[in-house]
Structures are given as structure tokens and as C-alpha cells.
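Asker: Here is a sequence together with a model predicted from it:
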Amino acid sequence: MPIATSRDVTPATARPGAPRRTARREATRQRLLTAAADVFAERGFHGASVEDICERAEFTRGAFYSNFGSRDELVLELYAQHATRLQAAVGDLAAQPGLTLDELLEGVIRVWTGQPEERRRWHLLISEFALHALRDPAARTAYADLQRALRRDLVALVDQIASAHGLTLTLPTEDTVRMITIVLQGGLGQHLLEPRAVPAGTLEREFLPLLIAAATRPGR
């Protein structure tokens, strides 16, 4: 099975059979998303109101609510787009012919640690939203549903990568994906907390190969 690349990846929030948005409506939606990302970066999730986002995007509240039911829905759309871009970048790496597994892992870490200011912004926003979701049942359900959808895509990608490199997973692929996510997010969080003691990518380079070695064996 060919590895999915950026040309093949569909955002996790896209639903089969959903009505297609007009170009104008899509432009409005993207302007709201861009404005929201900036406002969240400046004020945090709880400090950014719908009014703040509308003012930055130069739209009315009506325009906001015709595209998003709530701030939660908007954040989840931002998260889905961000995660889909990262997944597509990894898919592009994995599709390169002749790349060894070590080279692929290094490429994944470079993708993960690239654009440090963007990574910092996203880590802060998603950390805030995760805490919000733990306290709000509706947000928790929506967040878990999105994570599940994103994880399905990553499970398929990891299975394809393992097969391409002659490896068999010794653990359920979904569990492996969860642990890879923990290593990447944990490494980023520690770097942001102590950037001098933990340079970007340090923990990821130490522990990701160990995780892969523990979770795989040569295929028969």
C-alpha cells in the first residue's frame, strides 16, 4: 500500500457527504481561523473572546457563528489543520525512496521541532484547551473524538512505514501511536520549560528510537 503524502491527506474534520463551501465562505472561515490563532497566541484560550476574534478578522459575530458554533469548535478546527499538516509532512518524508528508518526518525524530529515559535504557540493553546476539555464534558467528548480521528490516520501511516521497513509491530499500533505522541509532546513541553537544560529535540532523539525498538521486531 503506498504511503499517504500531503497530496492525499484530508483534514480530520472533513466529513464525507458534507456540503461544499463556496470560495467566499471558505475565505471567511480561513480569515477567522487565522485571526483566532493570533489572538489565542496573544491572550490565551480563556483570555480571547469571540468579539476579540471578530474584531481582528474584521467580521461580525454573525459571520463567526455562521461558520463556527463556539470557540471550542474553532480551536478544534485549528488543531485539526495543524495536526494534518504535520502528518502530511511525515508522509512526504516516509515516501522518499531509500530513506533508512533512522533517517526517517530524524526527519520526523526535525519537522516536529521546526518553526519553534509556531510550536510554542500551539503547545500553549492545546495545553490550555486540554485542561478546559477535562473540566467540560462536551469539550472533552469533541476533543476525544477529534483525537481518535487523527489517530486513525496516524495508525495507518505507522503501519505503512513499518511494512515499508520490514518491521512488525509487537504492540497494537494505536498504543504505539499514543506513546509516540507522548514522547513528542512531552519532549516539546520540557524544552519549552527548560530550554537551556533541554535543547529542542533532545529528549525526542533519545527516547523515540528506544520506543520504536521496543515496539517492533524484524518482519518474517
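Answerer: Okay, I see it.
Asker: alpha carbons only for contacts and neighbour counts from here, please
Answerer: Fine.
Asker: quick one: T170 and G219, what's the gap?
Answerer: Going from T170 to G219 by CA to CA, to the nearest Å gives 10 Å.
Asker: Pick out the residue closest to the middle of the chain.
Answerer: In the chain, the residue lying closest to the centroid (CA atoms, centre = their mean) is A83, at 2.3 Å.
Asker: what helix or strand is it on?
Answerer: helix 71-94 (DSSP states H and E).
Asker: Packing partners of that helix?
Answerer: helix 23-43, helix 101-113, helix 137-164 (3 or more CA pairs under 8 Å, 6 or more residues apart in numbering; DSSP states H and E).
Asker: how deep is G98 tucked in, by neighbour count?
Answerer: 8 (other CA atoms under 10 Å).
Asker: next one: M179
Answerer: Neighbour number of M179 under other CA under 10 Å is 16.
Asker: The structure to be compared is supplied as follows:
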Amino acid sequence: MAKKRAEGESRARANTRSRLVDAAIEILVERGFAGTKIDEVVARAGFTRGAFYSNYSNMDELLEDAFIAYSTRLLTEMTQAFDSIEGPLTLERIVDTLDSLSAQGRTAYILLMEYRLYQMRHPDADGIPGNQRNQLADFVTQMLESALDRMGRRALLPTNIMGEILSIFYLEALGSVNDSAEANQMPIRKIVDVIVFGFSVPKDSTEPVTQELEGTDREQFLAEAVDPSREKLIPLVRQALAHS
């Protein structure tokens, strides 16, 4: 009996947190972190301040939860969308799938920017816990590895690094403002082409890794990829995108 009661309380608590997170996401996207107030979050979620303080100490914790929860949700939707594609996985199908999730991607971008701005203003604040950050990174890596396997390709860079730079430039593309869907598609097409296809080859290929890639060479990418700071790797990718 006690176990069932505890399970029920745990489910109720998880439901409360989920509704608070969903309400916070809506308001954060509408008004930013500075404009997101506890009273409005609990009102939109259908709770009182007591429900908030039984789950969070402050809005900072809720902002972190909102970013992690929405990022996980988006990655899950992406995985399901790619898994539902029948037949060969081509550049066109990858771009179309990513484009179909662009609205969700922009929400993730806004939440990421709000979180980064908060950290810049509060440098002493704790960042996202390492285990949760690693879970998000692993999610992207697994999705990329699955896509490469379906296309019969092998990566020329470590897949975790490919996944990292793919995430950086995908979100950056979603952060740009254009007047048309067609204009928004071009950066994403370039990103997928350069990072996914440019840094991989058919599994049976004997192509040397030193082959040039739009003004740079893959050997240089490999050399910079081992640097944990990625200080020179990101500019190299940006250069390849600019020349593609």
C-alpha cells in the first residue's frame, strides 16, 4: 500500500513539473527570461505558488529544466521522424525532415539563447549537470550514427564531434531570420551537405582523408577535432560552409 501511494505521489509530482515546464517554455519564448514571472507560470499551468516552490527554488532551476526537457523532446521527435522515412535516406529527405521541425527547432534555439544569456549575466551559476549534457550529446551522436549507417556511409571525424558541430550550425541556421521558407532551407541544406556528407564517405570507399573539402582538407579537420576547445574546428567548418 505504501509503495503504491509513493508511486502515485511520484507520478503526480512528475505531472506537476511537466506542466510547469510547458508553461514556462511558452512564456520564455514569448517574453524571454526577464519577462517570465513565477505567478504567470503557475497561473498558466493551473497551479499556485506552492506547487512551484515544492518543485523549484527559483526560476533559474526552471529555465534549466525547460531547456533540457524541450531539447530532449525535439531530439525524440527528430529520431521518430527519421525512423519513419521509408526507402533511402537522401540529402533531400534529410533537409525536408529537418525543415518540417524548424518551428520546434527555433523554440529550442530561443531557449538555448536565453540560457546562455543567463549564464553570461551570472557566471557563478551552475551550468547544466554533466550527465544531462552528455545525455543530450549522446542522443545527437546516436541519431547521426543511425543516419550514416542507413546511407551506407562511414564518418571521417569522430561522430560525437560531427554531432556537436552539426547541432551548433543547425541551431545557428534556425536563428537567422529570412522572409521565406525557401531562404531558410538553403543554410540547412549546406550544413547537412558539408557536415554529414562532406565528413563521411561510402563504407566501401578507399578515398584518402586528405582530400580537399572546399578550400580546406580533411586532415586539417581531423587534427583540429582532437582539440577539446574546438577553437579552430568551428572556424574551419564555417569556412567550408561559406565556400560550398
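Answerer: Now that the structure is in, tell me what you want to look at. Just so it is clear, the model here is predicted, and its values are computed rather than measured.
Asker: hang on, the earlier thing: which one of T170 and G219 of structure 1 has more residues nearby?
Answerer: T170 (14 against 11).
Asker: Tell me the counterpart of that one in structure 2.
Answerer: In structure 2, the residue matched to T170 of structure 1 (TM-score structural alignment) is L156.
Asker: Does its match touch F199 like I think?
Answerer: Yes: using CA atoms under 8 Å, L156 of structure 2 is in contact with F199, at 5.3 Å.
Asker: okay, and the common contacts of those two?
Answerer: Contact criterion CA atoms under 8 Å, 6 or more residues apart in numbering; residues shared by L156 of structure 2 and F199: R218.
Asker: on that earlier part again, ok, now which ones touch the residue nearest to the centre of structure 1?
Answerer: Counted by CA under 8 Å, 6+ apart, A83 of structure 1 has contacts L150.
Asker: now the angle from the helix holding A83 of structure 1 to helix 23-43?
Answerer: Here the directions of helix 71-94 of structure 1 and helix 23-43 differ by 100 degrees (axes from the mean of the first three to the mean of the last three CA atoms, to 10 degrees).
Asker: which residues of structure 2 does stretch 123-134 of structure 1 align to?
Answerer: Using TM-score structural alignment, stretch 123-134 of structure 1 pairs with 109-120 in structure 2.
Asker: Mind listing what's buried along the matching stretch?
Answerer: Using 16 or more other CA atoms under 10 Å as the test for burial, stretch 109-120 of structure 2 gives 109-115, 118.
Asker: Quick one: residues contacting the counterpart of Y79 of structure 1 in structure 2.
Answerer: Residue pairing (TM-score structural alignment): Y79 of structure 1 is matched to F67 of structure 2. With contact set as CA under 8 Å, 6+ apart, F67 of structure 2 has these partners: 108, 111-112, 115.
Asker: Is F45 of structure 1 part of a helix or strand, or is it coil?
Answerer: Under DSSP: H, G, I helix; E, B strand; the rest coil, F45 of structure 1 falls in the coil class.
Asker: Can you give me the neighbour number for it?
Answerer: 22.
Asker: One more: E7 of structure 2?
Answerer: Neighbour tally, E7 of structure 2, other CA under 10 Å: 12.
Asker: can you tell me how far it sits from A14 of structure 2?
Answerer: With CA to CA as the criterion, E7 of structure 2 and A14 of structure 2 are 11 Å apart.
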